[in-house]
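# What follows is a protein structure lacking sequence information:
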């Protein structure tokens, strides 16, 4: 039996994986003597992306590799496959995540200085459990507080390839009174991808908002020019 077209093999693998696959992982699907080059894989992925045009699924490149996912237009229907309904993100969590994303690495105390209120342990715990943030070191000050930065899973969840693709802060202003849009649903219901994971209810001790969010964005605007987008010098993520 002849081997199927490379893009068809990759399509099958991406559908079965339910998570992003890197070029290296795709190459591992083949025997060493028949493995395609990275250039051939990229060309096959381009053909697959073209094949998906006009379909309900799309091929997206994110930080961890490539994945097939349901287009946003179909999320209202596909989302009903899950019994639990995604809850709104609390403003406190959004503010905290925004500060970490745009001013990382940052300590909890520095987040509190900008927000003007204490950061709930539940908020930090939720972000860590979602694997959207991680501890990348400790600041060399008394008490050596942990410094937080976003993760590859954060980028994958929000369909970003790198921190350089974070939306301009002006766009975040439009989300002040809205919940964040749900990321595209995975093409495989059994997927373990981060998309469509509902947020836990707000803890009883979690303040709903720390002051005015527009004021927070003004603070972030002043920081945006110094946004760090390369974290190779920080501690590597645990595998």
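Great, that's in hand. Because the structure is predicted, anything quoted here is derived from the model rather than measured. Residues are numbered from 1 along each chain as shown.

# CA atoms for contacts and neighbours, from now on please.
Fine.

# could you pull out the helices for the chain?
Using DSSP state H, the helices of the chain run over 6-17, 23-27, 38-51, 75-78, 91-103, 108-115, 121-129, 152-157, 169-173, 213-224.

# closest one to residue 236 among the ones you listed?
Minimum separation from residue 236 across these (Cα to Cα) falls at helix 152-157, 11.1 Å.

# Provide the count of other residues in contact range of the residue nearest to residue 164 when sequence neighbours are not counted.
Distances taken as Cα to Cα, 6 or more residues apart in numbering put residue 229 closest to residue 164, at 6.1 Å, once the chain neighbours are dropped. Residue 229 is flanked by 15 other residues according to other Cα atoms under 10 Å.

# got it, and residue 16?
14.

# on that earlier part again, turn the helices of the chain into TSV, including distance to residue 64.
Converted to TSV, the helices of the chain look like this (distance: least, Cα to Cα, whole Å):
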stretch	distance to residue 64
helix 6-17	13
helix 23-27	10
helix 38-51	15
helix 75-78	22
helix 91-103	17
helix 108-115	27
helix 121-129	18
helix 152-157	7
helix 169-173	24
helix 213-224	25
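
# this is the other structure I want to compare:
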């Protein structure tokens, strides 16, 4: 049976109530790290700073409950937790947000294909889209930090494979790529029309960092020239 998470008022904890005092102190530590970090905090990054018997799950549940009615919410993102603006307050902050460069339609399509089909090569992206994909489109996505070079396909030419990054999950508020919408959700959102070909399906995405059997690590390309040896003292004199 799951033990209920205690409700603790951080301003009304007596030092003689050891369990409540330790729990409240752990909450304060987590809150401070969440507030000061631009990256998701995980159990691994939090645990060294908490008490020996800290229940990270219970602590995060307590914080999520406390932040739920506030202007800032605690959300599960990219395998960790982050403090994010409450979704219903986004219109209030839109005028303060810096104007961001919008991705082209081609870039959005390529990003979606990489997210759902990773690891995927440029040729495979072009096959799915049915049109050629410029290197510039991939370069733009690499600059955003949302995609990365995973490895090289073990096929002639050893083409580079692409995959998404934790920054992609943070940007779109996802805990993992498995949270991407499926076929029914895309239909419900009006992103797919009723003229879907028979047998059409959307793959279950995976961003497992381990290389697949048909991939090998990306290695620096060797330079096409070699440096001459440094001149000896006698050569310098001549």
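In hand now; what should we look at? From a predicted model like this one, the values you see are computed outputs, not experimental measurements.

# Could you get me the TM-score between them?
Here the superposed chains carry a TM-score of 0.69, computed using TM-score structural alignment, normalised by the length of structure 2; 192 aligned residues with a Cα RMSD of 3.0 Å.

# Under the alignment, what does the residue nearest to residue 164 of structure 1 map to in structure 2?
Here residue 229 of structure 1 is matched to residue 206 in structure 2, going by TM-score structural alignment.

# same question, residue 120 of structure 1
In structure 2, residue 120 of structure 1 lands on residue 134 (TM-score structural alignment).

# Now do that match against residue 177 of structure 2, distance only.
25 Å (Cα to Cα, to the nearest Å).

# The two: which is more packed in?
residue 177 (20 against 12).

# Under the alignment, what does the more buried one map to in structure 1?
Checking TM-score structural alignment: residue 177 of structure 2 goes with residue 163.

# Ignoring the adjacent residues along the chain, who's closest to its match?
residue 229 (5.4 Å).

# got a list of what the residue positioned nearest the centre of structure 2 touches?
Nearest residue to the geometric centre of structure 2 (Cα atoms, centre = their mean): residue 166, 2.1 Å. By Cα atoms under 8 Å, 6 or more residues apart in numbering, the contact set of residue 166 of structure 2 is 78, 146.

# now residue 234 of structure 1
Taking Cα under 8 Å, 6+ apart, one finds 136, 137 in contact with residue 234 of structure 1.

# what's the distance between it and residue 134 of structure 1?
Residue 234 of structure 1 is 11 Å from residue 134 of structure 1, by Cα to Cα.

# intersection of neighbour lists for those two?
Contacts common to residue 234 of structure 1 and residue 134, judged by Cα under 8 Å, 6+ apart, are absent.

# Alignment lookup: the residue nearest to the centre of structure 2 to structure 1.
By TM-score structural alignment, residue 166 of structure 2 lines up with residue 152.

# Residue 157 of structure 2 now?
So residue 157 of structure 2 corresponds to residue 143, using TM-score structural alignment.

# Tell me how many other residues surround that match.
8.

# same check, this time on residue 151 of structure 1
20.

# And residue 38 of structure 2, by the same measure?
Residue 38 of structure 2: 10 neighbours (other Cα under 10 Å).

# ok, the alignment partner in structure 1 of it to residue 121 of structure 1 distance?
By TM-score structural alignment, residue 38 of structure 2 lines up with residue 18 in structure 1. According to Cα to Cα, residue 18 of structure 1 and residue 121 of structure 1 sit 31 Å apart.

# For residue 49 of structure 1, give me its contacts.
58, 59.

# if I look at the aligned partner of it in structure 2, how far off is residue 93 of structure 2?
Applying TM-score structural alignment, one finds that residue 49 of structure 1 aligns to residue 64 in structure 2. To residue 93 of structure 2, residue 64 of structure 2 is 22 Å away according to Cα to Cα.

# Please apply the same query to residue 128 of structure 2.
37 Å.

# Look at those two and report which has more neighbours.
Shown here are residue 128 of structure 2 and residue 93; by other Cα under 10 Å, residue 128 has more neighbours (14 against 9).

# dump the residue contacts of the more buried one.
residue 113.

# do residue 46 of structure 2 as well
residue 30.

# With the one 4 residues further on instead?
Contacts of residue 50 of structure 2 were listed using Cα under 8 Å, 6+ apart, and they are 26, 29.

# next one: residue 164 of structure 2
Counting by Cα under 8 Å, 6+ apart, residue 164 of structure 2 has contacts 114, 115, 118, 146, 147, 148, 207.

# I'd like to know how far it sits from residue 109 of structure 2.
From residue 164 of structure 2 to residue 109 of structure 2 the distance is 14 Å (Cα to Cα).

# swap in residue 84 of structure 2?
27 Å.

# what do you get for residue 128 of structure 2?
10 Å.

# try residue 132 of structure 2
Going from residue 132 of structure 2 to residue 109 of structure 2 by Cα to Cα gives 12 Å.
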